[in-house]
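Peer 1: Just need the structure, nothing else, for what follows:
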Amino acid sequence: MYLPASFRQEDLAELHLQMRQSRLATLVCQGADGLVASHLPLLLEAGEGEYGTLYGHFAKANPQWRALADGAEALVVFNGPDAYVSPAWYAAKAEHGKVVPTWNYIAVHAYGQAEVFDDAERLLQLVGRLSDQHEAGRPQPWALSDAPRDYIDAMLRAIVGFALPIRRIEGKWKLGQNRSQADQAGVREGLAGSADGRDRELAQRMAPTL
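Peer 2: Below you'll find the model as predicted:
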């Protein structure tokens, strides 16, 4: 990832927080026929390894897991909020007009090699934890025990799990840190007034940089 120093995020706790907030990750690796990618919900175990370990699963019919089993390095992308930035929001527009559009965003890239597994009990634990993570907060959370065990066992036979210790991690918080305080304030105010909730979310994330 192109990572200018002004946008680099190196606080591991912040990186982990964003990874947990990014509900669907993209896992990319080199397969037998070229680059392949899958979009997956993942679990992060922050205390396992230097940078944490990611857990997830593929459909067994998805050939990408075989590339991981063969030792392919994986890149996992976690996207945060993003927004178009209009030059009209910059104070510099009124001063000299030398401004152009850009895009502000938050992203985390994690790299590593995965261990692939199909042990039924390990898969059951993984799927249960993923379900609990995303059911949390619902008035009546669904649990694996709500479904017949023979049905769950059949579903488990159709997936392959993986554990991916993170060997390298990069975070990019492109929030206008290279602009003047006045320009940053203008962008934050412009995004905060948007009808798009994603714009307003990014405005909130810009506040600590001012």
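
Peer 1: use CA for all of it now, contacts and neighbours both
Peer 2: Will do.

Peer 1: Now for Gln113: which residues touch it?
Peer 2: By C-alpha atoms under 8 Å, 6 or more residues apart in numbering, the contact list for Gln113 reads 68, 71-74, 164-166.

Peer 1: And what about Leu54, helix, strand or coil?
Peer 2: Counting by DSSP: H, G, I helix; E, B strand; the rest coil, the backbone at Leu54 sits in strand.

Peer 1: so who does it touch?
Peer 2: Listed by C-alpha under 8 Å, 6+ apart, the contact set of Leu54 reads 42-45, 163-166.

Peer 1: buried ones in the strand or helix carrying Ala83?
Peer 2: In the assignment (DSSP states H and E), Ala83 maps to strand 73-85. Neighbour counts over strand 73-85 (16 or more other C-alpha atoms under 10 Å) mark 73-83, 85 as buried.

Peer 1: quick one: the biggest helix by length in the chain to chain centroid distance?
Peer 2: Longest helix in the chain, counting residues (DSSP state H): helix 120-135. Centroid separation between helix 120-135 and its chain, computed with C-alpha atoms, centre = their mean, to the nearest Å, is 19 Å.

Peer 1: gap between the residue most central in space within the chain and Glu48?
Peer 2: By C-alpha atoms, centre = their mean, the chain has its centre lying nearest to Phe78, at 1.8 Å. Distance of Phe78 to Glu48, computed by C-alpha to C-alpha, to the nearest Å: 19 Å.

Peer 1: structure for this one too, so we can compare:
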Amino acid sequence: MHCPGLFREERMEVLHGLIAAYPLATLITAGRGGLMANLIPFSLHEGGDYGILRAHLARGNKQLEELCEGTEILVVFQGPESYVTPSWYPSKTEHGKVVPTWNFVMVQVRGDARVIKDSGWILAQLEQLTNNREREREYPWKVSDAPEYFIEAQLKGLVGIEISIRSIEGKWKISQNRLSVDHQGVIDGLRAEGGCPAMVALMEQR
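Peer 2: Next up is the predicted model:
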């Protein structure tokens, strides 16, 4: 990943926080079948130096063949993003040397995958993933709310994967390379035009 030092994020709690908040990630493999990519929801767990990712895939997913062969894995998590117009930079009126850009935050994870076919493990991962997303709701839905025979049938079509994180990188490109007046101009512009509130919150934290 191209990541100038100014944009590099290395705080583990921040990197893990983005994974927890934006669990739908792109799982990328490069095996004998060529490049493959799928959007997969992950749950994050403690373990190792950088944590462990768990997920489930459909048994018919061809990417499972690559995972079973031990191919290299890249998982990309993307958080808030926003287009940035030069019109929001106060410095534009001074010299005009500004161009459009895009603010975004992302985490890239590399690791080794283990394919798991145990239905109890897969059920636990489904419950963890569901509980993570439902807990803020007034009436949270639980996997056990569905009929047991229905869940058992669903489990037969799934396979679990566990990825021990070997390396983790974060890129936080949120106008920190701009003058403070331009940085604030982007915040004001996003607010005025109904831009991404999550991006505004991130920028205000810097």
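
Peer 1: Mind checking the TM-score on these two?
Peer 2: The TM-score (TM-score structural alignment, normalised by the length of structure 2) is 0.96; 206 aligned residues with a C-alpha RMSD of 1.2 Å.

Peer 1: residues contacting Leu39 of structure 2?
Peer 2: 24-27.

Peer 1: As CSV, the buried residues of strand 73-85 of structure 1 with distance to His96 of structure 1 would be great.
Peer 2: Below are the buried residues of strand 73-85 of structure 1 laid out as CSV (distance: C-alpha to C-alpha, whole Å):
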residue, distance to His96 of structure 1
Glu73, 47
Ala74, 45
Leu75, 42
Val76, 41
Val77, 38
Phe78, 37
Asn79, 34
Gly80, 32
Pro81, 30
Asp82, 27
Ala83, 24
Val85, 18
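
Peer 1: Tell me where structure 1 has strands.
Peer 2: Using DSSP state E, the strands found in structure 1 span residues 8-9, 25-31, 34-40, 43-45, 53-59, 73-85, 102-113, 115-117, 159-165, 168-174.

Peer 1: Just want the angle from the longest one to strand 102-113.
Peer 2: It refers to strand 73-85 of structure 1. Strand 73-85 of structure 1 and strand 102-113 meet at an angle of 170 degrees, taking axes from the mean of the first three to the mean of the last three C-alpha atoms, to 10 degrees as the criterion.

Peer 1: The fifth one too?
Peer 2: Angle between the axes of strand 53-59 of structure 1 and strand 102-113 is 90 degrees (criterion: the same axes, to 10 degrees).

Peer 1: what do you get for the third one?
Peer 2: Angle of strand 34-40 of structure 1 versus strand 102-113, following the same axes, to 10 degrees, is 100 degrees.

Peer 1: How many residues are close by Cys29 of structure 1?
Peer 2: Using other C-alpha atoms under 10 Å, Cys29 of structure 1 is surrounded by 22 other residues.

Peer 1: Start from the middle of structure 2 and tell me which residue ends up furthest away.
Peer 2: Outermost residue of structure 2 (C-alpha atoms, centre = their mean): Glu94, 38.1 Å.

Peer 1: do you know how far that one is from Val186 of structure 2?
Peer 2: From Glu94 of structure 2 to Val186 of structure 2 the distance is 16 Å (C-alpha to C-alpha).

Peer 1: who touches the alignment partner in structure 1 of Phe77 of structure 2 in this structure?
Peer 2: Using TM-score structural alignment as the criterion, Phe77 of structure 2 maps onto Phe78 of structure 1. The contact partners of Phe78 of structure 1, by C-alpha under 8 Å, 6+ apart, come to 18-19, 22, 24-26, 107-109.

Peer 1: Next: Arg188 of structure 1.
Peer 2: 203-204, 206-207.
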